[in-house]
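1. Sharing a model that was predicted from the sequence below.
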Amino acid sequence: MTDPRRLLPAVDALLAAPDVAALARVHPRSLVVRAVRETLEAARANSGATPAEGWGPAVRACLERLAAPSFVPVINATGVVLHTNLGRAPLAATALAAMHRIAAGYASLEYDVGRGSRGSRQRHCRDLLVELTGAEDALVVNNAAGALLVALSALARGGEAVVSRGELVEIGGSFRIPDILARSGTELVEVGATNRTHRADYEAALTPGTRLLLKVHRSNFQVTGFTAEVPAREIAALARERRLASLYDLGSGLLVDLSPWGLAGEPGVRDALASGVDLVAFSGDKLLGGPQAGILVGTATALIACKNDPIARAVRADKLTLAALEATLALYRDPEAARREIPVLRMLTTDPAELRQAAEALARGVGHGSEVIAGESEVGGGSFPGAKLQTWLVQLAANRLTADDLAARLRGRDPPVVARIQDDRVVLDPRTILPGQFEVLGGAVRAALDG
């Protein structure tokens, strides 16, 4: 008996078929060839069975899948404001406009228009950062780990950096502070215990090879109970006494006080600098609400060393990052405007009563027995660990579907809807749903429930 796989058409034969040849007239031939090969391979894996829909439609479906971008907008209905897997901070409208304005043509990235000569890309954000934080100088690189790497290389390469064992954090993606220290050419010296570290521990660890005292804010976890840590101001004072450099890895980069909205305990950038450390490092795309960036602020002497370090060139920020960051920082000149215009701040400070209204409107639009229930949102992104924000959720009635099946259907919509599962039910949190997305979301949920 002949193996059906031997009867499959050749690639050239399929390419010559009228409906497939028509695809090659509107799509790159290389992509059509790939779609044909993958369609044939799928049939071969299926014991040589001809696609039920026919070769032409099967190739077209494969082609559409191959041509579709994998990087797409999604609706974040999880209630996690700084969702790392979903890109963290959505940008303010002015930041988006600035990126478009700069990306559309040539720009004064490293050109001084007034002088008609080469300029520095750092000047676009430097003055704003100095103004907003009270620092003497500032440096922007492409991510927070890069900022830490530059600072360690510039201030401690070839020497020792002393850090508490309780602050040797993993920052996500399996990247850990000790790994970054090693890559910077700095030797790690651990002091204290996981839960308790004292000034005397730092003092006892100092040697002629010590170059830097490092303070790391535990932004993505909490240590409670029998604990003790050395405040940044004492770290800075000890560093000055021993003529050492000091660095505070802050993480989130908070520029406004969020305690009126129940979010307290996260050190702000100004407070960190006021402790007297030489450098503070933080992210652009967490609580600051801007693009992914690593930011260093501090003394002029420390920043000169950082700017002159070769690693700073390797991790420099691109023009779109700088455009978005400059526009975001400009909003902070008016804290109330920042709270209104920067999506992350707006989400974190939305009144629960507004969220209830939004949830009720969404539930009415969805129908299908949806209910509004009280719940909690999370800040996410390694910020305010353990903090819960009061919210109102739309709980979907999945009927015969499991929660996992319904969540998968929602992710299969265009745009994909990322919900969360709580107590074996799919829930939607309006806190992280952007204005203008509610109508689309309602339609997507109805379609998923109707199946």
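-> Thanks, I have the structure now.

2. From here on, just use CA atoms for contacts and neighbour counts.
-> Noted.

3. The stretch 201-350 of the chain: helices as residue ranges?
-> Counting by DSSP state H, counting those that start in this stretch, the stretch 201-350 of the chain has helices at residues 232-241, 269-274, 300-307, 310-314, 319-331, 335-341, 343-348.

4. here comes the other one, which I'd like you to weigh against the first:
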Amino acid sequence: MNESHTDPGAQRIPQVDKMLRHPLIISLKNDYRHEVLSEVTRRVLANYRSPDGAKVPENLDDIAAEIESRLKKLRTGSLRKVINGTGIILSTNLGRAPLPQTTVDRLSEILLGYSNLEVNLQNGKRGERMTALTELLSMLTGCDSAIVVNNNAAAVVLAVSALSNKKEVIISRGELIEIGGSFRLPDVIESAGGILKEVGTTNRTRASDYQKALNNSTGMILKCHRSNFEISGFTETAKTADLVKLGKSHKIPIVEDLGSGALIDYSKFGMKYEPTVAEVISEGVDLVMFSADKLMGGSQAGIICGNSELVKKLRDHPMYRALRADKLTIAVLEQVLCQYLQLAPEKSVSVMQLATKSASELKSRAANFLAKAKIPHQYNVELIETRSAFGGGTLPGQSLESFGLAISVAGGTESKRSPDKLLTMLRSADPPIIAIIQDDKVVIDFRTIMPHDEELLLSSLEKLPTLPTNSNANCF
């Protein structure tokens, strides 16, 4: 009989049953189900067998401690608070728009119990979950009606399915965008049952191009705002007013994917002009779709507003049932939209607060922070000027003057001076600190440091030498 080759390291890996009899694991049986204890133990031991796995500890106590640590992390969940030091206001990786404090406070009250999601409290009969949101959106945008789905891509899918199934969707070649995760607008349209009809060229599309493409198979004209890239130079874009006139004369709906969804003109704060939802609706566009978690500053959702007859067609479509927003999303959006009823929403909507902070204010905050910080002597920290960005496919090319801290390691070996190593250490802090590298230094941009997080940041920077350099320190 042939003897199979056995990895000497694998012989030291204990059996699952043996680990389940360890005193520490036995003590956990009152907190965790047996099958959970067994499965987590199997996974920890399997990791040691993996070619890329960690070295097997000599002591069973260390293995048991790792099993306990894995269980605690599973129990508390992986989604956690982080400190955003990237300077990117709408970082998709970091959850995009932070919510206003007033919204969070109100949500805890609503979500701890039951709510009147679909109950009319005046007559006691079944109500419509979109009633309050529709009223708010009509006031803020001038729309007749509105619905909410789980994201803006879903809004496009629903609009195409309801209005242009097996019909042509006319769109400019210069607006065939690709969004995050390698999803492309042509694929989204075709997956929803629409037939893509490209017109114009990448840099120049006229209203006459749309007119020539109209036929008995046309379902809708889709205009897609280029919110995540720019085209400059020899360009031309069809005017919305001309497309609206064209749509009315041929009874073809004009639908605009506005993307970022600004409810306030950001140019009055010294930023690039971005058309607001109200401006687009006032031009006569039949339906406008936009993301709620970008410039609006809400949670992930796709908002569709405009002509009441067309909105009803979308609401009555079977797909809407699968895509409609739940009570959590509706509660968040209601509370965020309420902030826009105030005289100065930039003072309460978190995204606007972050975007409108002056460079001088940020410089003062960073300088005061540095003055009181007791940074360990082996680290060099200096105040620097930086450039912040919106991110999240919003306001392309727009950067904001900002200030932050640049951190580097003094002396030591090349590996210990590595900024990548320092980034890893910051991510292992509690809460994790997400920073960037510029000019071989780790940079923390103060534009995206929330004021209430400064003490947490200060504590972590003062404890830098004690932070783990293991990239798995905060991972499952």
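-> Structure received. Keep in mind the model is a prediction, meaning the values are calculated, not measured.

5. Format the helices of the stretch 201-350 of structure 1 as JSON lines; extra columns: distance to Leu91 of structure 1 and mean neighbour count.
-> Formatted as JSON lines, those follow (distance: least, CA to CA, whole Å; neighbours: other CA atoms under 10 Å):
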{"stretch": "helix 232-241", "distance to Leu91 of structure 1": "31", "mean neighbour count": "18"}
{"stretch": "helix 269-274", "distance to Leu91 of structure 1": "20", "mean neighbour count": "20"}
{"stretch": "helix 300-307", "distance to Leu91 of structure 1": "27", "mean neighbour count": "18"}
{"stretch": "helix 310-314", "distance to Leu91 of structure 1": "25", "mean neighbour count": "16"}
{"stretch": "helix 319-331", "distance to Leu91 of structure 1": "8", "mean neighbour count": "23"}
{"stretch": "helix 335-341", "distance to Leu91 of structure 1": "9", "mean neighbour count": "16"}
{"stretch": "helix 343-348", "distance to Leu91 of structure 1": "7", "mean neighbour count": "22"}
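
6. Rebuild the ones you listed as a markdown table, extending it with distance to Leu258 of structure 1.
-> Listed next are the helices of the stretch 201-350 of structure 1 as a markdown table, based on distance: least, CA to CA, whole Å:
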| stretch | distance to Leu258 of structure 1 |
| --- | --- |
| helix 232-241 | 21 |
| helix 269-274 | 13 |
| helix 300-307 | 29 |
| helix 310-314 | 32 |
| helix 319-331 | 16 |
| helix 335-341 | 10 |
| helix 343-348 | 8 |
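
7. how long is stretch 212-231 of structure 2 end to end?
-> 24 Å (CA to CA, to the nearest Å).

8. which residues in structure 1 does that stretch align to?
-> Mapped onto structure 1 using TM-score structural alignment, stretch 212-231 of structure 2 covers residues 204-223.

9. what comes into contact with the matching stretch?
-> 155-156, 159-164, 167-169, 171, 189, 191, 195, 232, 235-236, 239, 244-252, 266, 381-386 (CA atoms under 8 Å, 6 or more residues apart in numbering).

10. Map Leu152 of structure 1 onto structure 2.
-> By TM-score structural alignment, Leu152 of structure 1 lines up with Val160.

11. next one: Glu376 of structure 1
-> By TM-score structural alignment, Glu376 of structure 1 lines up with Arg387.

12. give me the element its match is part of.
-> strand 379-391 (DSSP states H and E).

13. what's the distance between the match of Leu152 of structure 1 and Ile330 of structure 2?
-> For Val160 of structure 2 relative to Ile330 of structure 2 (CA to CA), the value is 23 Å.

14. any idea which helix is longest in structure 1?
-> Secondary structure of structure 1 per DSSP state H: the longest helix is helix 29-45.

15. and the next element down the chain from that one?
-> Moving toward the C-terminus from helix 29-45 of structure 1, the next helix or strand (DSSP H and E) is helix 55-67.

16. which is the next helix or strand following that following helix?
-> Next along from helix 55-67 of structure 1, by DSSP H and E: strand 75-76.

17. Specify, as a residue range, where the following helix or strand past that following strand falls in structure 2.
-> Per DSSP H and E, the first helix or strand lying C-terminal to strand 75-76 of structure 1 is strand 80-82. Aligned using TM-score structural alignment, strand 80-82 of structure 1 spans residues 88-90 in structure 2.

18. Could I get the buried residue list for that stretch?
-> Within stretch 88-90 of structure 2, the residues scored as buried using 16 or more other CA atoms under 10 Å are Ile88, Ile89, Leu90.

19. wait, which of those residues is closest to Val409 of structure 2?
-> Nearest to Val409 of structure 2 among the buried residues of stretch 88-90 of structure 2: Ile88, at 24.5 Å, using CA to CA.

20. Quick check: the closest one touching Ser388?
-> Yes - between Ile88 of structure 2 and Ser388 there is a contact under CA atoms under 8 Å: 5.9 Å.

21. Check the gap between the most centrally placed residue in structure 1 and Asn220 of structure 1 for me.
-> In structure 1, the C-alpha nearest the mean C-alpha coordinate belongs to Arg88, at 3.4 Å (CA atoms, centre = their mean). Using CA to CA, Arg88 of structure 1 is found at 14 Å from Asn220 of structure 1.

22. Equivalent analysis for Arg6 of structure 1, please.
-> 57 Å.

23. Could you do Thr402 of structure 1 as well?
-> On the measure of CA to CA, Thr402 of structure 1 and Asn220 of structure 1 end up 32 Å apart.

24. Next: Arg196 of structure 1.
-> Arg196 of structure 1 is 18 Å from Asn220 of structure 1, by CA to CA.

25. Can you report how many residues lie near Phe221 of structure 1?
-> With neighbours defined by other CA atoms under 10 Å, the count for Phe221 of structure 1 comes to 14.

26. Ser70 of structure 1 too?
-> Ser70 of structure 1 has 8 nearby residues by other CA under 10 Å.

27. Aligned to it, what sits in structure 2?
-> Checking TM-score structural alignment: Ser70 of structure 1 goes with Ser78.

28. and if you look at Val280 of structure 1?
-> In structure 2, Val280 of structure 1 lands on Val288 (TM-score structural alignment).

29. re earlier: which of Arg6 and Asn220 of structure 1 has more neighbours?
-> Legend: neighbour count by other CA under 10 Å for Arg6 of structure 1 and Asn220, higher for Asn220 (18 against 11).

30. mind checking how far the closest residue to that one other than its chain neighbours is from Ala281 of structure 1?
-> Distance criterion CA to CA, 6 or more residues apart in numbering; nearest residue to Asn220 of structure 1, sequence neighbours excluded, is Gly382 at 4.0 Å. Shown here: Gly382 of structure 1 relative to Ala281 of structure 1, a distance of 14 Å by CA to CA.
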